[in-house]
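1. need the 3D shape of this:
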Amino acid sequence: MKNYFIERPRFPVHDFRRRFRMRRELFESILNAVVNHDHYFARRLDATGRQGLSPHQKLTSVFRILANRCSADSTDEYCRLAESTTIENLKRFCKAIEGIYGATYLRKPNREDLKRLIRKADKIGFPGMIGKFRYKVNGNRYELGYYLTDGIFVKSFSHPDSAKKKLFSQRQESYRKDVERAFGILQARWAIVRGAA
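-> The predicted model follows:
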């Protein structure tokens, strides 16, 4: 608590952001949402009548695993949590995040989302980023949405021989760089994205 969470913490704001990969205000906002969603994270009395683990301890262990891709037992010295408690924290945290933010951020895009994404792609010069694919198999009609993303991006023309192909290549490469840059930032901030912990 003295390191980061009191009014005048031992370490400055930029250290908090480096360690947790987010601002302290965002950490506190997530902590409050998680505690209100699942009282497992609230501080309770243990079997001997003493104060149990704080919500800050529990979430600190979770964010250390997610941000630094460390093992559950490596948080015991700093957070004073057993490996099994840290794993339980992580599982409960993931379920809480899904329950709190799932309807907003972890859902399939609706028509308004698609329209917004199409407008954004059109605005930067890459129309058709999202589309529909219709086909028929064994008498059944299918209509599937698709995104042009890394791995299935249409390849640029290696030697564009017309103004239209040159423009397509330029815009496509620009958009692809944006996608790769965004994913690179995500990987740099959250080690868990680079591979399982």
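2. from here on, just use CA atoms for contacts and neighbour counts.
-> OK.
3. what ranges does this structure have for its strands?
-> Secondary structure of the chain by DSSP state E: the strands cover 130-137, 140-147.
4. can you put these in a markdown table and add mean neighbour count and distance to Arg64?
-> Converted to a markdown table, the strands of the chain look like this (neighbours: other C-alpha atoms under 10 Å; distance: least, C-alpha to C-alpha, whole Å):
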| stretch | mean neighbour count | distance to Arg64 |
| --- | --- | --- |
| strand 130-137 | 11 | 36 |
| strand 140-147 | 10 | 33 |
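5. I'd like the structure of this one too, to check against the first:
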Amino acid sequence: MDDLWNEAWDSLIQEVQREADEEDEAAAAIPREIRHLRTLPRDHVGAAERLMADYFSANPRYPAEIFRRRFRMSRPLFTHIATTLADRFVRACGKSFSPEFLRKPTSDKCQRLLDMHGAVHSFPGMMGNIECMHWEWKNCPVAWKGQFTTGFKSKHPSMILEAVADYCLRIWHAYFGVAGSNNDINILQSSPLFNDKCRREGPEISFVTNGTQYRMGYYLADGIYPRWSVFVKTLRQPAGARRQYFARKQEAARKDVERAFGVLQSRWAIIRCPARVWHEDDVANIMLACIILHNMIIEDEGFAAERWAPEDGASTSHGVATAPIQMGVPHSNEYLIQRLADIRMSTSHDQLQVDLIEEVWARRGGGVA
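-> A predicted model of the protein is given here:
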């Protein structure tokens, strides 16, 4: 009985194998269509020639305004950048242009900032606006995600940029690379923004508001920043015409840094989208390169970017900026600690805010409240 079962099983296997071989032979006998990948004639050489004829020839086809709309900057600035950068773009951009376009303002630039903000916003002694911006880091290493993720604004890893911008949207201070789990106060504690002020190496700022003399400029900030003498914040639930007007003016002037962030992201799509690079230094180099290019465009366009131009003649109504007298002279630790204490003095912050409320109202010409 077992022999009959084995023979039947073997014959069944042979029959199945024979049918499979016949199917393979039949399939091999049918000719198959060979499909080739379609190749499109893209004419790269002709496209390059047309690009040069349209924008970079001696008599370009398109005018200067169309060039700027496509390349986001003027033609002379574009050619200057292209001829200067011969190495990798991002690193070469930071190395070649950061000493000029990412430096701290000189005494002449500080005077221009004082005059501009005093004339436009009616804030004497104002140096700019300070704010932070998150840039999502898509390819953050898994081991770092907890450190670079905050549950307040986003559930994704990010890096933070602390920036100071003026009315013309130029960024004068850029501190980037802090983990996204920090808030604005944590970033401020590690920021080098006030290092020169503590060492008394930066320009000396003096201004008068409501009859009171002040020896340090200030930045407009939002509510999270501490009550330091170098910050001016808005008022919560302001009562009275003067205080309400001051709050509106402060919040309106604070839009400068928000506009700067918006223009920065609209110009460079790479920082509008999550960062896709893996290394932390590469993310920082990209951000700083975009800020440098942004500042180059602002400087190239000059005062035409905003409806403001410097007034003829010297004016001290908005403040005076002078070069430091003892620049480079080392100071004792006691002196540095005292300077830092002066910057963090909350009583000076409160007094400055009170004086500015009266000064801004007087410049409005509002009369009796």
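6. TM-score for this pair?
-> Here the TM-score of the superposed chains, computed with TM-score structural alignment, normalised by the length of structure 1 as the reference length, equals 0.51; 132 aligned residues with a C-alpha RMSD of 3.5 Å.
7. out of the strands of structure 1, nearest to Glu25 of structure 1?
-> strand 140-147 (33.7 Å; C-alpha to C-alpha).
8. longest helix in structure 1, by residue count?
-> Longest helix in structure 1 by number of residues (criterion: DSSP state H): helix 163-189.
9. got the residue ranges for the helices in the stretch 151-300 of structure 2?
-> According to DSSP state H, counting those that start in this stretch, the stretch 151-300 of structure 2 carries its helices in the segments 184-190, 195-199, 241-253, 255-267, 269-272, 280-301.
10. so Asp3 of structure 2: helix, strand or coil?
-> Reducing the assignment at Asp3 of structure 2 to three states with DSSP: H, G, I helix; E, B strand; the rest coil gives helix.
11. that one and Asp10 of structure 2: what is the separation?
-> Asp3 of structure 2 sits 11 Å away from Asp10 of structure 2, taking C-alpha to C-alpha, to the nearest Å as the criterion.
12. re earlier: where does the longest helix of structure 1 end up in structure 2?
-> Per the alignment by TM-score structural alignment, helix 163-189 of structure 1 matches residues 241-267 in structure 2.
13. now the matching stretch: buried residues?
-> Using 16 or more other C-alpha atoms under 10 Å as the test for burial, stretch 241-267 of structure 2 gives 242-247, 249-251, 253-254, 256-258, 260-261, 264-265, 267.
14. figure out which of the strands of structure 1 is closest to Asn36 of structure 1.
-> The minimum distance between Asn36 of structure 1 and the strands of structure 1 falls on strand 140-147, with 35.8 Å, by C-alpha to C-alpha.
15. elements contacting the closest one?
-> Helices and strands in packing contact with strand 140-147 of structure 1 are listed as strand 130-137; criterion 3 or more C-alpha pairs under 8 Å, 6 or more residues apart in numbering; DSSP states H and E.
16. mind giving me the packing neighbours of the strand it packs on?
-> Identification of packing neighbours for strand 130-137 of structure 1 by 3+ C-alpha pairs under 8 Å, 6+ apart yields helix 111-123, strand 140-147.
17. for the nearest residue to Lys2 of structure 1 once chain neighbours are set aside, give its distance to Asn3 of structure 1.
-> With C-alpha to C-alpha, 6 or more residues apart in numbering as the measure, Pro9 is the residue that lies nearest to Lys2 of structure 1, at 5.4 Å, once sequence neighbours are left out. Here Pro9 of structure 1 is placed at a distance of 5 Å from Asn3 of structure 1 (C-alpha to C-alpha).
18. cool, Gly125 of structure 1 as well?
-> Relative to Asn3 of structure 1, Gly125 of structure 1 is positioned 47 Å away (C-alpha to C-alpha).
19. about what we covered before: will you turn the strands of structure 1 into a markdown table that also has distance to Tyr101 of structure 1?
-> A markdown table is the format used below for the strands of structure 1 (distance: least, C-alpha to C-alpha, whole Å):
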| stretch | distance to Tyr101 of structure 1 |
| --- | --- |
| strand 130-137 | 24 |
| strand 140-147 | 23 |
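20. out of the ones you listed, nearest to Leu26 of structure 1?
-> Using C-alpha to C-alpha, these put strand 140-147 closest to Leu26 of structure 1, at 30.2 Å.
21. tilt between the closest one and helix 111-123?
-> When axes from the mean of the first three to the mean of the last three C-alpha atoms, to 10 degrees is applied, the directions of strand 140-147 of structure 1 and helix 111-123 differ by 50 degrees.
22. average distance between the longest helix of structure 1 and structure 2?
-> Aligned to structure 2 and superposed, helix 163-189 of structure 1 gives a mean residue distance of 1.7 Å (mean C-alpha distance after the TM-score superposition for structure 1).
23. what is that helix packed up against?
-> The contact analysis (3+ C-alpha pairs under 8 Å, 6+ apart) places helix 163-189 of structure 1 against helix 191-194.
24. just give me the match in structure 1 for Asn186 of structure 2.
-> Asn186 of structure 2 maps onto nothing in structure 1, by TM-score structural alignment.
25. from Glu162 of structure 2, how far out is Asn186 of structure 2?
-> When distance is defined by C-alpha to C-alpha, Asn186 of structure 2 is 11 Å away from Glu162 of structure 2.
26. same deal with Ala47 of structure 2?
-> Ala47 of structure 2 sits 41 Å away from Glu162 of structure 2 when distances are taken as C-alpha to C-alpha.
27. ok, those two, which is more surrounded?
-> The neighbour count for Ala47 of structure 2 versus Glu162, taken as other C-alpha atoms under 10 Å, is higher for Glu162 (20 against 11).
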